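**Q** Predicted coordinates and the sequence they were generated for:
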Amino acid sequence: MDIKIRIERTEDYRKTEEVVRSAFEPEVFSDEKEHLLVNRIRKTEAFVPELSLVAENNKQEIIGHILLSKVKIINEKKAVDSLALAPVSIISEYQNIGIGSLLIKAALSAAKELGYQSVIVLGHQDYYPKFGFQPASNWGIKAPFEVPDEVFMAIELTEDSLADVSGFVHYSEAFS
């Protein structure tokens, strides 16, 4: 299968939101509003257009999407810039064949190239560690809400970039 990963364009927004909505429709733990989250993030300063990527099939149809947006990790002494991975979406007929992995690897690589140091994710404990994510608590990084430790994770894009970082993650107002 020939899959192309590229930066999302403004003319893709409606189709991308359809992909996100359809990808989360059957999910048990979804509020089925992830497509609205993507729309809201695009309207904030947290949005980084170069980190909103789509996957296209050989017919140039958008079949997947990933978004990394700016967050801050804040404690009483300092605030550190980071990114949040949310959401990653693949339409059902293309799930479980590696497209999500392609999108995650491409997004992490693009974030590193842009100079970002770390990424936070709230996600499946058996999926994200294969990309290098570890419990954020390893660095003293906490979610701003109650969540099991093993599903709130972080990854350093640059070695030791989280060594002196701790505190609570502050998401953009789009997540509220």
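**A** Nice, thanks for sending it over.
**Q** make it CA atoms for all contacts and neighbour counts henceforth
**A** Will do.
**Q** Show me where the protein has its helices.
**A** 13-24, 34-42, 99-113 (DSSP state H).
**Q** Any idea which of these gets closest to residue 129?
**A** helix 99-113 (11.7 Å; CA to CA).
**Q** tell me which residues in the closest one are buried?
**A** By neighbour count with 16 or more other CA atoms under 10 Å, helix 99-113 contains the buried residues 99-101, 103-104, 106-108, 110-112.
**Q** Nearest to residue 3, out of the helices of the chain?
**A** For these, the distance to residue 3 is smallest for helix 99-113, at 7.8 Å, taking CA to CA.
**Q** show me what contacts residue 64?
**A** 16, 19-20, 54-56, 88-91, 99-100, 103 (CA atoms under 8 Å, 6 or more residues apart in numbering).
**Q** So which of those is the closest to residue 147?
**A** residue 88 (19.1 Å).
**Q** how much space between the closest residue to residue 2 other than its chain neighbours and residue 4?
**A** Closest residue to residue 2 apart from its sequence neighbours, by CA to CA, 6 or more residues apart in numbering: residue 58 at 5.7 Å. Shown here: residue 58 relative to residue 4, a distance of 8 Å by CA to CA, to the nearest Å.
**Q** in the chain, which spans are strands?
**A** Ranges of strands in the chain, per DSSP state E, are 4-7, 47-56, 62-74, 79-90, 118-122, 134-135, 141-142, 152-156, 167-170.
**Q** Put this next to the previous one:
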Amino acid sequence: MTWTTRPETPADVAAVHALNAAAFPTPEEAGLVDALRADPGAWIDGLSYVACDAEGRPVGYALLTRCHVGETPALCLAPCAVRPDRQREGAGSAAIRAVLAAAAARGEKHVVVLGHASYYPRFGFTRASAHGIRLSIDVPDESLMALSLDPAVPLPSGTVRYASPFGI
């Protein structure tokens, strides 16, 4: 299936909330997106992406918000979601690829993600600890991954500082 990807618009806010609420077992991720959207230090217009079906309805979602690795500005990829009835069709991958390309086009350099170690390497993410990147909380080493959007710029090292809505 070919997905249409685009930045979220104001008309998509309710659909994005519903998509995240449906994709996760609790409403926390949907609430997180709302909180990030309201945080001017975290939210970056144009880095909230949807993958739409043939009728133009958002079915996949990927969000990049501001974080820091040590003192270096970076982006956090979270959450990523797909409507349960459309999972495993490529909508999530399409949204992730599109938002990463948009970030690179804006001159962003680094992205971190805390997620499934078997999923995110397909987008170029590698184990963050290999670059000296860590969290202030305990997570499985293979779950924290990082990506340089510019091959000429190495990943920084340090502790990831997420936007306050993450609570980390």
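**A** Right, received. Where do you want to start? Because the structure is predicted, anything quoted here is derived from the model rather than measured.
**Q** ok, back up a step: which of the contacts of residue 64 of structure 1 are conserved in structure 2?
**A** Mapping these onto structure 2 (both residues aligned by TM-score structural alignment, their matches' CA atoms under 8 Å) leaves 19, 54-56, 88-91, 99-100, 103 still in contact.
**Q** Buried residues of stretch 48-57 of structure 1, list them for me.
**A** 48, 50-56.
**Q** Include distance to residue 158 of structure 1 when you put those into TSV, please.
**A** Compiled in TSV, the buried residues of stretch 48-57 of structure 1 are given as follows (distance: CA to CA, whole Å):
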residue	distance to residue 158 of structure 1
48	19
50	19
51	17
52	21
53	21
54	24
55	26
56	29
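**Q** which one of these is nearest residue 82 of structure 1?
**A** Out of the buried residues of stretch 48-57 of structure 1, the member with the shortest distance to residue 82 of structure 1 (by CA to CA) is residue 48, at 11.9 Å.
**Q** Spatially nearest residue to that closest one (excluding sequence neighbours)?
**A** residue 69 (6.1 Å).
**Q** Just list the residues touching the residue nearest to residue 17 of structure 1 when sequence neighbours are not counted, thanks.
**A** Counting by CA to CA, 6+ apart, residue 17 of structure 1 lies nearest to residue 35, which is 4.9 Å off, once chain neighbours are set aside. Contact analysis of residue 35 of structure 1 by CA under 8 Å, 6+ apart lists 17-18, 20-21.
**Q** Highest neighbour count among the residues you listed?
**A** When neighbours are counted by other CA atoms under 10 Å, residue 20 leads the contacts of residue 35 of structure 1 with 26 neighbours.
**Q** Can you tell me how far the residue minimising distance to the centre of structure 1 is from residue 53 of structure 1?
**A** Closest to where the C-alpha atoms of structure 1 average out (CA atoms, centre = their mean) is residue 85, at 1.6 Å. Counting by CA to CA, the gap between residue 85 of structure 1 and residue 53 of structure 1 amounts to 12 Å.
**Q** wait, what's in contact with the residue nearest to residue 2 of structure 1?
**A** Taking CA under 8 Å, 6+ apart as the test, what residue 58 of structure 1 contacts is 1-4.
**Q** corresponding residue for it in structure 2?
**A** For residue 58 of structure 1, the aligned position in structure 2 is residue 54, judged by TM-score structural alignment.
**Q** cool, residue 159 of structure 1 as well?
**A** Using TM-score structural alignment, residue 159 of structure 1 pairs with residue 151 in structure 2.
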